[in-house]
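J.: have a look at this prediction, sequence included:
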Amino acid sequence: MRFTEKYSRFFNYFLPAPFTIAILLFIITYLIAIVFTTPAESSRIEYSLELLKFFESGFWNNGLLVFAIQMMLILVLGHTLALSQPFDQFIHFFVKYCNTTAKAALLVTFFTTLMALFNWGFALIFGAIFARKVGEYATKNNISINYPLIGAAGYVGLMVWHGGFSGSSLTKVAEVGHIQELMKDILSPNQLSTLPDQISFSQTVFSDMNIYASIGVLLLVPIGMYFIGKKSKKNRIPDIAIQKNEEISKEKIEGAARFDESKIFATLIGCIFIFYSIYSAISNFSETSWGFINLNYINFLLFGMCLLFHQGISSFLKAIDEAIGGAAAILIQFPVYFGIMGIMNSSGLIDQFSSFFISISNPTSFPIFTFISAGIVNVFVPSGGGQWAVQGPIIIQAALSLGVDLPKSILALAYGDQITNMLQPFWAIPLLGITGLKAKEILPYTLMMMVLGLIIYISALLIF
């Protein structure tokens, strides 16, 4: 049996559903807290009830629940945007140039990676649709290609997303007051006063280190996929059913339903959203540089773009219905992760984990250890937002103690979180459904790209 088949079977056999993993992590955290943090003056029975109180408090943390809704919207609106007609036409324009495996791998990888820097939910669906259309084009024109490689190309955007505009940790720390709110129950008042009000995109997304890493992935990964395509000996004509566009209903539209179908109405509302987003950016840029960009700003802009590009409320709502299912994992998993963070904060586990990191790290090695640990955590917590809620406070506290640059430490977490998406096929599920491929078929190629990504990201952390 090939390595990738064994690897795929391992994930399917040993890793349950992500929500089950979240529950298991809660149980593990709960038991560790009982064993290592029970105060001398309390019995373990009493303290076990106190820990459940901590869990409930974190579960219903108002600020973190807002974060969950923000992350749901950034996924759903990004997905909705990818389903709009302009991007469908964009894909159709480039598909005709995908007449060899190498060229198709290059184009799909480049555009998917580029789109992922804008929005990860958008890139995930855009890449899947692009790969599918390439397969359909090859089927229709009797062109032999390595279709699994093209499917992998449509997924590699998940290797760069967390360093872009929709990165969970980067967009959250860009909100004024978020860092203090996250650390208020962990740090002393004196330590809190040393924290910045926000860490803007100028310090993270547009930092020299992240620009180096992002450009490295944007250029080297498509080239790598091109040469893999050149050497591919597994080319064959895909057997894919050609999807046909649904016929537009000819029914007469009357009354208020005209608003639902009106292109003018949807375009006008979309333009209002976009106009205000641009006005807000221009108004605030002179005072805050890139500090105006946060989750709320991005979602507001995405909302307007979706309305504009779908050119109709009914088309927009239909796409929302299709996209909303992907947000179910966030809705049900995030409160559990928030509860885990509540236990870690209130029990003192974060202090213990931070002390361990401090004991094995120095200012040079800490970002590398953060990168590695984030990659490992992502295998079990396949969500950048959930991972930030659990691991973010540990990294912030350790970085403060070691005197390590906070933006660099957060970017190290972002890089580690995104790189092992090439190892953990959880977020590939929508792509596999759209393309008709299996995880074991794309894993050989995503693992190759993960190795290339490791070189790029570790070099960035060491150079800058």
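T.: Looks like it arrived, so ask away.

J.: C-alpha from now on. contacts and neighbour counts both.
T.: OK.

J.: what count of nearby residues applies to P407?
T.: 21 (other Cα atoms under 10 Å).

J.: who does the helix or strand containing it touch, helix- and strand-wise?
T.: Per DSSP states H and E: P407 is located in helix 406-419. Based on contacts counted as 3 or more Cα pairs under 8 Å, 6 or more residues apart in numbering; DSSP states H and E, the elements that helix 406-419 packs against are helix 168-173, helix 366-380, helix 384-402, helix 439-463.

J.: alright, now check it against this:
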Amino acid sequence: MQPSTAIPTNGQVPPADSGADRTFLQRLVALFVAFFERVMPNPFVLAVLLTFVTAILAAIVAPRNSPATIVTSWYNGIFTILAFAFQMILVLVTGHALASARPVERLLQRLMATVRTPSGAMILTFLIAAAASWLNWGFGLVVGALVAKEAARRVRVDFAWLVAAAYTGFMIWASGPSSSIALAQASHGNSLNVVEKLTG
């Protein structure tokens, strides 16, 4: 099936119609999006700001702690989760590599070729994203975006609904084999590893 002429085929998905064609809700959403895009810092800046806020609160709540004690606690805290952080990085990197593979892209295109209606596009986007997220949350993140873009090329539908459908499917990732809790529970020496505590 050829892509719809209403949607560009160069990989760029257009925003919702502007001006008088927009509803009040669409204009309100666009206002919030524009505000947060200009004001909201990127995640790294947020992490740095939260680090300083936490240090200040630690000094207020426990005034007897010296700055050296607070910095040492922060340093030790980072390296206690190093193994877990590396597991999460591997989940994301391997999931992204798998989702970007050409055979997977062709499979997604074939699945989305069956879409004929906006509701069908959203349902299929949700189902594919949910299945991918259950398998691997890093895989699901990328697949959800790819499927949403592919659906937008084939069916005339508000792209925001497709994004919502894709990331609604992402909700089940914690029930799959890449669940953070499951990985923590399976790690040697982790306090959540009840099986290891009981069996030694």
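T.: Alright, I've got the coordinates. Since the model is a prediction, treat every value here as computed from it, not as a measurement.

J.: after superposing, what score do the chains get?
T.: The TM-score (TM-score structural alignment, normalised by the length of structure 2) is 0.74; 173 aligned residues with a Cα RMSD of 2.5 Å.

J.: what residues in structure 2 pair up with the helix holding P407 of structure 1?
T.: Using TM-score structural alignment, helix 406-419 of structure 1 lines up with nothing in structure 2.

J.: got the angle for that helix vs helix 384-402?
T.: Counting by axes from the mean of the first three to the mean of the last three Cα atoms, to 10 degrees, helix 406-419 of structure 1 lies at 140 degrees to helix 384-402.

J.: next structured bit after helix 406-419 of structure 1?
T.: helix 429-435.

J.: what's stretch 72-79 of structure 1 aligned against in structure 2?
T.: Against structure 2, stretch 72-79 of structure 1 falls on residues 89-96 (TM-score structural alignment).

J.: so which of the helices and strands packed on helix 406-419 of structure 1 gets nearest S277 of structure 1?
T.: Across these, S277 of structure 1 has its closest neighbour in helix 168-173 (16.2 Å, Cα to Cα).

J.: where in structure 2 does the closest one fall?
T.: Against structure 2, helix 168-173 of structure 1 falls on residues 180-185 (TM-score structural alignment).

J.: by how much does that stretch deviate from structure 1 on average?
T.: Its matched residues in structure 1 lie on average 2.0 Å from stretch 180-185 of structure 2 after superposition (mean Cα distance after the TM-score superposition for structure 1).

J.: how distant is stretch 368-384 of structure 1 from the center of its chain?
T.: Its chain's C-alpha centre lies 13 Å from the corresponding centre of stretch 368-384 of structure 1 when counted by Cα atoms, centre = their mean, to the nearest Å.

J.: in that stretch, which residues are buried?
T.: Residues 368-375, 377-384 are the ones in stretch 368-384 of structure 1 that count as buried (16 or more other Cα atoms under 10 Å).

J.: check for me that I199 of structure 1 belongs to a helix.
T.: No. Counting by DSSP: H, G, I helix; E, B strand; the rest coil, I199 of structure 1 is not part of a helix but coil.

J.: residues near the closest residue to it other than its chain neighbours, how many?
T.: Excluding its sequence neighbours, the residue lying closest to I199 of structure 1 (Cα to Cα, 6 or more residues apart in numbering) is A174, at 4.9 Å. Using other Cα under 10 Å, A174 of structure 1 is surrounded by 24 other residues.

J.: redo the helices and strands packed on helix 406-419 of structure 1 as CSV? Include distance to G78 of structure 1.
T.: Supplementary listing: those in CSV, determined by distance: least, Cα to Cα, whole Å:
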stretch, distance to G78 of structure 1
helix 168-173, 14
helix 366-380, 22
helix 384-402, 16
helix 439-463, 23
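
J.: hey, which of those helices is tucked in deepest?
T.: helix 168-173 (a mean of 25; mean count of other Cα atoms under 10 Å).

J.: chain center to the helix or strand just after it, what's the gap?
T.: Counting by DSSP H and E, the next helix or strand C-terminal to helix 168-173 of structure 1 is helix 178-183. Centroid separation for helix 178-183 of structure 1 versus its chain: 21 Å, with Cα atoms, centre = their mean.

J.: can you list contacts of helix 178-183 of structure 1?
T.: Applying Cα atoms under 8 Å, 6 or more residues apart in numbering, the external contacts of helix 178-183 of structure 1 come out as K172, V173, L192, L195, P196, D197, Q198, P393.

J.: against M183 of structure 1, how distant is the closest residue to Y47 of structure 1 other than its chain neighbours?
T.: With sequence-adjacent residues excluded and distances taken as Cα to Cα, 6+ apart, Y47 of structure 1 is closest to T38, at 6.4 Å. In this view, T38 of structure 1 and M183 of structure 1 are 22 Å apart by Cα to Cα, to the nearest Å.

J.: kindly report the same for N190 of structure 1.
T.: 12 Å.

J.: which one's more surrounded, the two?
T.: Ranked by neighbour count (other Cα under 10 Å), N190 of structure 1 and M183 place M183 first, with 19 against 8.

J.: hang on, G154 of structure 1 packs against R132?
T.: No. Assessed by Cα atoms under 8 Å, G154 of structure 1 is found out of contact with R132, at 9.0 Å.

J.: between the two, who's got more neighbours?
T.: In this view G154 of structure 1 and R132 are compared by other Cα under 10 Å, and G154 has more residues nearby, 32 against 25.

J.: trace the more buried one over to structure 2, please.
T.: Counting by TM-score structural alignment, G154 of structure 1 lines up with A166 in structure 2.

J.: show me what contacts its match?
T.: M122, T125, F126, A129, A130, G144, A145, V147, A148.

J.: which of these does structure 1 keep?
T.: Contacts conserved in structure 1 for these, counting by both residues aligned by TM-score structural alignment, their matches' Cα atoms under 8 Å: T125, F126, A129, G144, A145, V147, A148.

J.: count of residues packed around the second one?
T.: In terms of burial, F126 of structure 2 registers 24 neighbours under the definition other Cα under 10 Å.
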